[in-house]
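In: This is the structure alone, sequence omitted:
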């Protein structure tokens, strides 16, 4: 069986819109998940549990799990063809 991959050329505008669309899609999925069941997520270095009625409770402190990201690049650059 062979896999089919397509090459989609996107412009700078489309590339700039991808993070915004991803945030919007994640927010929508999170709201739908909260409406149908209990959700556990990280917020302000705390592990939070949110019930269907909207009540939030802190489950665990995650501040020790965070690592400084100083070594990561600040700006991502597109490759020039």
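Out: Good, I have the coordinates. Since this is a predicted model, take the numbers as computed values, not measurements. Residues are numbered from 1 along each chain as shown.

In: drop to CA atoms for contacts and neighbour counts, all remaining ones
Out: Fine.

In: all strands of this structure, in order?
Out: 39-43, 46-50, 56-61 (DSSP state E).

In: So for residue 18, which of those sits nearest?
Out: strand 39-43 (22.9 Å; CA to CA).

In: quick one: buried residues of that closest one?
Out: Across strand 39-43, burial judged by 16 or more other CA atoms under 10 Å covers residue 39.

In: tell me what it is packed against?
Out: Applying 3 or more CA pairs under 8 Å, 6 or more residues apart in numbering; DSSP states H and E, one finds that strand 39-43 contacts strand 46-50.

In: this is the other structure I want to compare:
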């Protein structure tokens, strides 16, 4: 069995839209999940539980689990891939 992979060439605009589309898709999925069942998520360094009726309850304090992001790189860069021609 061979795996099929496709190369999609996207421009700068499409690359810039990926994070925005991901946020939109996550928000939509979160709203649908909240409408159908109980959801547990992190908000303002607190573990929160949201019931179907929209009531939020703090479950646990997560402030000790957060790490300072000062040492992380500010700009992420993609490595350029070179396709060899034979």
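Out: Thanks, I have the structure now. The structure displayed is predicted, hence computed values, not measured ones.

In: Same list (the strands of structure 1) but as JSON lines, adding distance to residue 75 of structure 1.
Out: Formatted as JSON lines, those follow (distance: least, CA to CA, whole Å):
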{"stretch": "strand 39-43", "distance to residue 75 of structure 1": "25"}
{"stretch": "strand 46-50", "distance to residue 75 of structure 1": "28"}
{"stretch": "strand 56-61", "distance to residue 75 of structure 1": "31"}
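
In: Of all those strands, which one is nearest residue 78 of structure 1?
Out: Among the strands of structure 1, the nearest to residue 78 of structure 1 by CA to CA is strand 39-43 (31.1 Å).

In: residues making contact with the closest one?
Out: Applying CA atoms under 8 Å, 6 or more residues apart in numbering, the set of residues contacting strand 39-43 of structure 1 from outside is 33, 47-51.

In: what's the most distant pair in those residues?
Out: Every pair of those checked by CA to CA; the farthest is 33 and 47, at 16.7 Å.

In: neighbour count winner among the two?
Out: residue 47 (16 against 13; other CA atoms under 10 Å).

In: pretty sure that one is in contact with residue 65, am I right?
Out: No: using CA atoms under 8 Å, residue 47 of structure 1 is not in contact with residue 65; the gap is 11.1 Å.
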